[in-house]
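Visitor: the following block contains a protein sequence and its predicted model.
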Amino acid sequence: MQIFTEMGWVLYLVIFSFILLIKKDTRRLGLVLLLSIIIGSMISAYLRCYIGYEVPTLKFVGSNIPIISAPDIGVPCTIDGSFPAGHTVRTTIFAFIVGFALSKRFPRGCHLLWIYPILVSISRVYLLQQFPMDLVGGALLGLIVANIASRILKLDLIFVKSKT
């Protein structure tokens, strides 16, 4: 379960976005994904900083699961809260934007991307890192950020062929 939790780390998604930015055909998709992940992570970090909803203090009995959580950068305060869940925000943004990009080519298969945020979210609860309400808040924030960013940055233009 720990591997699913670590798959929601911001660095993996940023590297994937940069790979999309390098290729000319997917440059707009990479830009929208990168900006959405950065904006979503920053909003999530600020909300966690100021809401102050506490992290679960429960521990596993009989086993030690080392989870290394790196602090979010760019936030002027210490982040002790857990609402909304940053991993869920980022993976929801990823599933929304990449799923939209794949929707024309794979109309039924693009929904399989939603398994990714579900697995990350379930693993966060299973490993006692977040409460279920943190995940609901993170998913809603991720959907809002991805929707607004894809509209402002005109993500639907990825389906239009350029004449140049």
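Guide: Okay, I see it.

Visitor: okay, CA-based contacts and neighbour counts for the rest of this
Guide: OK.

Visitor: just the helices from the protein, written as ranges.
Guide: 2-6, 10-22, 27-51, 86-102, 115-126, 132-152 (DSSP state H).

Visitor: setting the sequence-adjacent residues aside, check what's closest to the residue most central in space within the chain.
Guide: Centroid-nearest residue in the chain: residue 90, 0.8 Å away (criterion: CA atoms, centre = their mean). Nearest non-adjacent residue to residue 90, counting by CA to CA, 6 or more residues apart in numbering: residue 37, 5.7 Å away.

Visitor: tell me, how many residues neighbour the one you found?
Guide: By other CA atoms under 10 Å, the residues close to residue 37 number 27.

Visitor: surely it and residue 92 touch.
Guide: No - counting by CA atoms under 8 Å, residue 37 does not reach residue 92; the two are 9.5 Å apart.

Visitor: which ones are touching the residue nearest to the centre of the chain?
Guide: 8, 10, 13, 37, 40, 41, 142 (CA atoms under 8 Å, 6 or more residues apart in numbering).

Visitor: okay if I get these as TSV plus distance to residue 136?
Guide: Listed next are those as TSV, based on distance: CA to CA, whole Å:
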residue	distance to residue 136
8	15
10	19
13	20
37	17
40	15
41	15
142	10
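
Visitor: top of those by neighbour count?
Guide: Going by other CA under 10 Å, residue 142 tops the contacts of residue 90 with 32 neighbours.

Visitor: from residue 157, how far off is that one?
Guide: Distance of residue 142 to residue 157, given as CA to CA, to the nearest Å: 21 Å.

Visitor: this is the other structure I want to compare:
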Amino acid sequence: MIDQLIALDQEAFLAINQGLSNVFFDWLMPILRNPFTWAPLYLFIVIFCIKNYKKTGVLIVLFILITFGIADQLSSSVIKKSVKRVRPCNDIEFKEEINLRVRCSGGYSFTSSHATNHFAMAMVMIMIFYKRWKHILWLGLLWAALVSIAQVYVGVHYPLDIVAGALLGSLIGCVTGLAFRFISPNLTPVTHTS
């Protein structure tokens, strides 16, 4: 059963890593997975929250940071070190079949921390803002999915690493989002008076 799952995961990996291969994705996917690409978005979120929600905005930013911290620690320090799955780009029997498009990290593969972290942050923001801004649902999930799928395309994660990371991150984001709703049930922007 495990061997069949691994074989299916490798087939899905090759379908993305090789099957979707094209010049545009070769350029785009390494950019999408780079944290510096998203730095302006992170800065916008911080400024937007504090400007529009004042003290509650600081609390929102704090909850996003807490969510990120929990997700990153669970994925990187607990699950990866327990499962110890070798990355596709480091797998001696498999790496010759891979189109590696970024430097291959020496760390473990399962779960993808990129997927865990981004789905966690997306989900906590969805939980916080959905009642006021419905578009955050598809925008948040699309953002997390693009970052995650890029990990497979560039050759550093298997699809199962991404799926598990997405599920773990979503669960963490839901829990911290519910905690935020409990602490601050009525999220309304501060009105500016002139």
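Guide: Happy to help now that I have it. Computed from a predicted structure; not experimentally measured.

Visitor: TM between them?
Guide: Once superposed, chain against chain, the TM-score is 0.74 (TM-score structural alignment, normalised by the length of structure 1); 153 aligned residues with a CA RMSD of 3.4 Å.

Visitor: of all the helices of structure 1, which one is nearest residue 65 of structure 1?
Guide: Comparison of these against residue 65 of structure 1 by CA to CA identifies helix 2-6 as nearest, at 8.2 Å.

Visitor: what's the closest one packed up against?
Guide: The contact analysis (3 or more CA pairs under 8 Å, 6 or more residues apart in numbering; DSSP states H and E) places helix 2-6 of structure 1 against helix 115-126.

Visitor: alignment lookup: residue 2 of structure 1 to structure 2.
Guide: Under the alignment (TM-score structural alignment), residue 2 of structure 1 pairs with residue 30 of structure 2.

Visitor: relative to residue 5 of structure 2, how far out is the alignment partner in structure 2 of residue 34 of structure 1?
Guide: Counting by TM-score structural alignment, residue 34 of structure 1 corresponds to residue 65 in structure 2. Distance, residue 65 of structure 2 to residue 5 of structure 2, by CA to CA: 34 Å.

Visitor: also residue 140 of structure 2?
Guide: Counting by CA to CA, the gap from residue 140 of structure 2 to residue 5 of structure 2 is 29 Å.

Visitor: can you check residue 13 of structure 2 too?
Guide: With distances taken as CA to CA, residue 13 of structure 2 is found 12 Å from residue 5 of structure 2.

Visitor: so which of these two has more stuff around it?
Guide: Taking other CA under 10 Å, residue 13 of structure 2 and residue 5 do not tie; residue 13 has more neighbours (22 against 11).

Visitor: that one contacts residue 162, doesn't it?
Guide: No - the pair residue 13 of structure 2 / residue 162 is not scored as a contact, 10.6 Å apart, by CA under 8 Å.

Visitor: quick check: neighbours shared by these two?
Guide: Jointly contacting residue 13 of structure 2 and residue 162 under the rule CA under 8 Å, 6+ apart are residue 152.

Visitor: contacts only, for the residue nearest to residue 27 of structure 1 when sequence neighbours are not counted.
Guide: Spatial nearest neighbour of residue 27 of structure 1, excluding adjacent residues (CA to CA, 6+ apart): residue 21 at 4.3 Å. Taking CA under 8 Å, 6+ apart, we find residue 21 of structure 1 in contact with 27, 28, 29, 30, 31.

Visitor: if we go to 10 Å?
Guide: 15, 27, 28, 29, 30, 31, 32, 33, 34 (CA atoms under 10 Å, 6 or more residues apart in numbering).

Visitor: compute the number of surrounding residues for the last one.
Guide: The one in question is residue 34 of structure 1. 22.

Visitor: check the second one too.
Guide: Here the count is done by other CA under 10 Å, and residue 27 of structure 1 has 17 residues near it.

Visitor: go on, the fourth one?
Guide: Other residues within reach of residue 29 of structure 1, judged by other CA under 10 Å, total 24.

Visitor: and the counterpart of residue 120 of structure 1 in structure 2, what does it touch?
Guide: Counting by TM-score structural alignment, residue 120 of structure 1 lines up with residue 147 in structure 2. Contacts for residue 147 of structure 2 (CA under 10 Å, 6+ apart) come out as 29-35, 38, 114-115, 118-119, 162.
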